[in-house]
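*Asks:* got a structure for you, letters missing:
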């Protein structure tokens, strides 16, 4: 009787250990690339939710602050940069994009999470959406409040991002953004508020899904081409063409436009009023810039809607490009990458309707 009970106990324990081992082996391998930002920030007191210092906490400290990560993934961390995201540059993007592609090419990396400041998070996400060469999930995550705050949102956002990055449902959906229990697509998400935790939204076209419990739930996907479907290759790029943004407003003048042209801009995104309207005082200078070889993209400062080709300007006659639904800051990214391939405006317009 004793031997039978002991044998049963040993067999049960052995089966448990095998099951535990199999479960552990099935956990996805997620690499967290840290770049700084509020999610890595700290404040003077627990009630400091503005006026804090960004980019003070290292990646391992971020991981250690969320021990629950070990239950959903095998996590490793790497500090790529340690900056506030308003200081993000083209050079940072190229370095980050190349590192992401290198990691995703490794069979032991199932997905990547990038911690990032929220000020330019949407721009970095869209850049990666165009240059990542893998179907594996890449998820950008940030926080609107530093980790020292009473209501810090960074830890749960990081947990959700790792959960998404390890989710089979996230494969092939392009670069994603995770904040506030929501999943957004890189192309259309934007920061809508200076300080509240629910700042990130996709106002018109809609978020892709939610994180609830231990699962990512997807309801929508973007129809625009991304990642492995794009024509952009940054593997041998050391710099991107200079593209600047000119903002439209009442009583606008061409001073800023001409300064950018004089400084060597290869492209200009004109964030016009309404449907990308061009002020009478500025139109001749935009037309002259285009005749001299600078590519002009008409975008809108409104934030939503399609910029109609040949709507508020005769784009065919002026040889301008329109941004479709891209914001000015994202149109700048696509134009920079487009100019690494061609300066033909018809080809560039094709890209704006494709990506």
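*Replies:* Sure, I can see it. Computed from a predicted structure; not experimentally measured.
*Asks:* contacts, neighbours, all on C-alpha from now
*Replies:* OK.
*Asks:* For the residue nearest to the spatial centre of the chain, which non-adjacent residue is spatially closest?
*Replies:* Residue closest to the average C-alpha location in the chain (C-alpha atoms, centre = their mean): residue 125, at 1.3 Å. Nearest-residue entry for residue 125: residue 186, 5.2 Å, with adjacent residues in sequence omitted and distances by C-alpha to C-alpha, 6 or more residues apart in numbering.
*Asks:* Pull the number of nearby residues for the one you found.
*Replies:* A count of neighbours around residue 186, defined by other C-alpha atoms under 10 Å, yields 30.
*Asks:* check contacts around it.
*Replies:* 122, 125, 126, 129, 174, 175, 176, 177 (C-alpha atoms under 8 Å, 6 or more residues apart in numbering).
*Asks:* cutoff 6 Å now
*Replies:* When contacts are counted by C-alpha atoms under 6 Å, 6 or more residues apart in numbering, residue 186 touches 125, 126, 175, 176.
*Asks:* I'd assumed the residue nearest to the centre of the chain was in a helix, is it?
*Replies:* Yes. Counting by DSSP: H, G, I helix; E, B strand; the rest coil, residue 125 falls inside a helix.
*Asks:* separation between it and residue 26?
*Replies:* 28 Å (C-alpha to C-alpha, to the nearest Å).
*Asks:* Just the helices from the stretch 1-150 of the chain, written as ranges.
*Replies:* Applying DSSP state H, counting those that start in this stretch to the stretch 1-150 of the chain gives helices spanning 2-26, 59-64, 90-104, 121-131.
*Asks:* ranking those by burial, who's on top?
*Replies:* Using mean count of other C-alpha atoms under 10 Å, the stretch among the helices of the stretch 1-150 of the chain with the largest mean neighbour count is helix 121-131, at a mean of 26.
*Asks:* and which of the contacts of residue 186 is nearest residue 254?
*Replies:* residue 126 (28.9 Å; C-alpha to C-alpha).
*Asks:* How much space separates that closest one from residue 9?
*Replies:* Relative to residue 9, and taking C-alpha to C-alpha, residue 126 is found at 55 Å.
*Asks:* just residue 245 next, same as before
*Replies:* 71 Å.
*Asks:* next one: residue 314
*Replies:* Counting by C-alpha to C-alpha, the separation of residue 314 from residue 9 is 82 Å.
*Asks:* ok, the residue lying closest to residue 299 once chain neighbours are set aside - contacts?
*Replies:* Leaving aside its chain neighbours, residue 299 sits nearest to residue 271 (4.7 Å; criterion: C-alpha to C-alpha, 6+ apart). Applying C-alpha under 6 Å, 6+ apart, we find residue 271 in contact with 247, 248, 299, 300, 301, 328.
*Asks:* Can you say which of those residues are buried?
*Replies:* Among the contacts of residue 271, those buried by neighbour count (16 or more other C-alpha atoms under 10 Å) are 247, 248, 299, 300, 301, 328.
*Asks:* Comparison target, given below:
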């Protein structure tokens, strides 16, 4: 018999079972627990994978916090130390790429940790939750998935948390890895691993109090900025992510503010494009990647802005120095 897989539920579309009125005109969402979700998956019982269910939260993923995700990782880690062969987490898709990446940064075990969810809830025609949950459980129980880090199971594909992103607001094929493609697929209830993503040394888990003290801003560069868009950042934040144009560019009008901020806090340069890297030595005009790096901005490489924010906040909360942050981004980029 396969080792036990533990299923943790956090809510999200996969769990929605309709709405009920509360008399105020605002519908309250009724949510299914993990046992109900599992019972609705055709063929799950026939896999022979023992499944233990723990309901943690029943909330939209927009309401999840770093502390909640890291608490779940610690629960999952304890379950693995107690003998679980793999872990599955269900949550809403809106922040799933960030939750999975946060978990991947700190996950120390070879046992698989699989995130999944749904785009169509169980009250709609053709809900995708059952198929996604089946794929996640099979991947969590698959010996070949060991050592791959945190994965996302969706639409019969497996994606590395490092590369995956939500690429469509409504499609059931929303999760994609533009820079790498899926690392595995589900074929006739069989998990096929296509490639092995690189693993990094797990980062320390900061306390909820440490996390609460850290704010990381995110600024997206757009056409015709005037240069004052970053006013007040240094009073509110301890770090900043810049989602630059193209391969990592901003208007020259923002350069003085970014120069000042980079002297006071870690400022990380990413691309808003959705795929492809921030370049390092191609463009040299004011506001280009060469200019910004010379002014102290940290190049995030292939890391998307949202994931760069996850990494920077985790590092700052753990007390990393500027040099340690630069090294971490060089390693994870």
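*Replies:* Arrived safely, thanks for sending. Just so we're clear, the structure is a prediction, and the values are computed from it rather than from any experiment.
*Asks:* quick one on the thing from earlier: how close does the residue nearest to residue 125 of structure 1 sit to residue 336 of structure 1?
*Replies:* Using C-alpha to C-alpha, residue 186 of structure 1 is found at 17 Å from residue 336 of structure 1.
*Asks:* same thing with residue 64 of structure 1?
*Replies:* For residue 64 of structure 1, the distance to residue 336 of structure 1 - C-alpha to C-alpha - is 38 Å.
*Asks:* And residue 225 of structure 1, by the same measure?
*Replies:* For residue 225 of structure 1 relative to residue 336 of structure 1 (C-alpha to C-alpha), the value is 17 Å.
*Asks:* Same question for residue 75 of structure 1.
*Replies:* Between residue 75 of structure 1 and residue 336 of structure 1 the computed distance is 34 Å (C-alpha to C-alpha).
*Asks:* With residue 112 of structure 1 instead?
*Replies:* Residue 112 of structure 1 sits 25 Å away from residue 336 of structure 1, going by C-alpha to C-alpha.
*Asks:* Residue 39 of structure 1 too?
*Replies:* For residue 39 of structure 1 relative to residue 336 of structure 1 (C-alpha to C-alpha), the value is 28 Å.
*Asks:* Please say which of those two ends up with more neighbours.
*Replies:* Legend: neighbour count by other C-alpha under 10 Å for residue 39 of structure 1 and residue 336, higher for residue 39 (31 against 22).
*Asks:* Of the contacts of residue 271 of structure 1, which is the nearest to residue 241 of structure 1?
*Replies:* Closest to residue 241 of structure 1 out of these is residue 328 (16.1 Å), distances taken as C-alpha to C-alpha.
*Asks:* who touches the aligned partner of the closest one in structure 2 in this structure?
*Replies:* With TM-score structural alignment as the criterion, residue 328 of structure 1 lines up with residue 305 in structure 2. By C-alpha under 6 Å, 6+ apart, residue 305 of structure 2 lies in contact with 243, 270.
*Asks:* With residue 119 of structure 1 instead?
*Replies:* So residue 119 of structure 1 contacts 85, 86 (C-alpha under 6 Å, 6+ apart).
*Asks:* Now which residue in structure 2 aligns to it?
*Replies:* By TM-score structural alignment, residue 119 of structure 1 lines up with residue 94.
*Asks:* Against residue 332 of structure 2, how distant is its match?
*Replies:* Distance of residue 94 of structure 2 to residue 332 of structure 2, given as C-alpha to C-alpha: 23 Å.
*Asks:* I'd guessed residue 52 of structure 1 sits against residue 43; true?
*Replies:* Yes. Using C-alpha atoms under 6 Å, residue 52 of structure 1 is in contact with residue 43, at 4.4 Å.
*Asks:* what about those two, which has more around it?
*Replies:* Set residue 52 of structure 1 next to residue 43 and count neighbours by other C-alpha under 10 Å: residue 43 wins out with 20 against 17.
*Asks:* distance of residue 235 of structure 1 from residue 126 of structure 1?
*Replies:* Going from residue 235 of structure 1 to residue 126 of structure 1 by C-alpha to C-alpha gives 17 Å.
*Asks:* meant to ask about residue 167 of structure 1
*Replies:* From residue 167 of structure 1 across to residue 126 of structure 1, the span is 21 Å (C-alpha to C-alpha).
*Asks:* closest one to residue 215 of structure 1 among the helices of the stretch 1-150 of structure 1?
*Replies:* Closest approach to residue 215 of structure 1 among those (C-alpha to C-alpha): helix 2-26, 15.5 Å.
*Asks:* And for the equivalent of residue 79 of structure 1 over in structure 2, nearest residue in space, chain neighbours not counted?
*Replies:* In structure 2, residue 79 of structure 1 lines up with residue 55, judged by TM-score structural alignment. Excluding the flanking residues, the one nearest residue 55 of structure 2 by C-alpha to C-alpha, 6+ apart is residue 9, at 4.9 Å.
*Asks:* mind checking what that neighbour lines up with in structure 1?
*Replies:* Aligning on TM-score structural alignment places residue 9 of structure 2 opposite residue 34 in structure 1.
*Asks:* and its match, how many residues sit next to it?
*Replies:* Quick note: residue 34 of structure 1 (other C-alpha under 10 Å) scores 28 neighbours.
*Asks:* show me what contacts residue 279 of structure 2?
*Replies:* Counted by C-alpha under 6 Å, 6+ apart, residue 279 of structure 2 has contacts residue 247.
*Asks:* And it? What does it align with in structure 1?
*Replies:* By TM-score structural alignment, residue 279 of structure 2 lines up with residue 308 in structure 1.
*Asks:* looking at this, its match is in a helix?
*Replies:* No. Assigned with three-state DSSP, residue 308 of structure 1 falls outside any helix and is coil.
*Asks:* Relative to residue 162 of structure 1, how far out is it?
*Replies:* Distance, residue 308 of structure 1 to residue 162 of structure 1, by C-alpha to C-alpha: 39 Å.
*Asks:* ok, now residue 28 of structure 1?
*Replies:* For residue 28 of structure 1, the distance to residue 162 of structure 1 - C-alpha to C-alpha - is 9 Å.
*Asks:* between those two, which one's more packed in?
*Replies:* Looking at residue 28 of structure 1 and residue 162 with other C-alpha under 10 Å, you find the greater number of neighbours at residue 162, namely 31 against 21.
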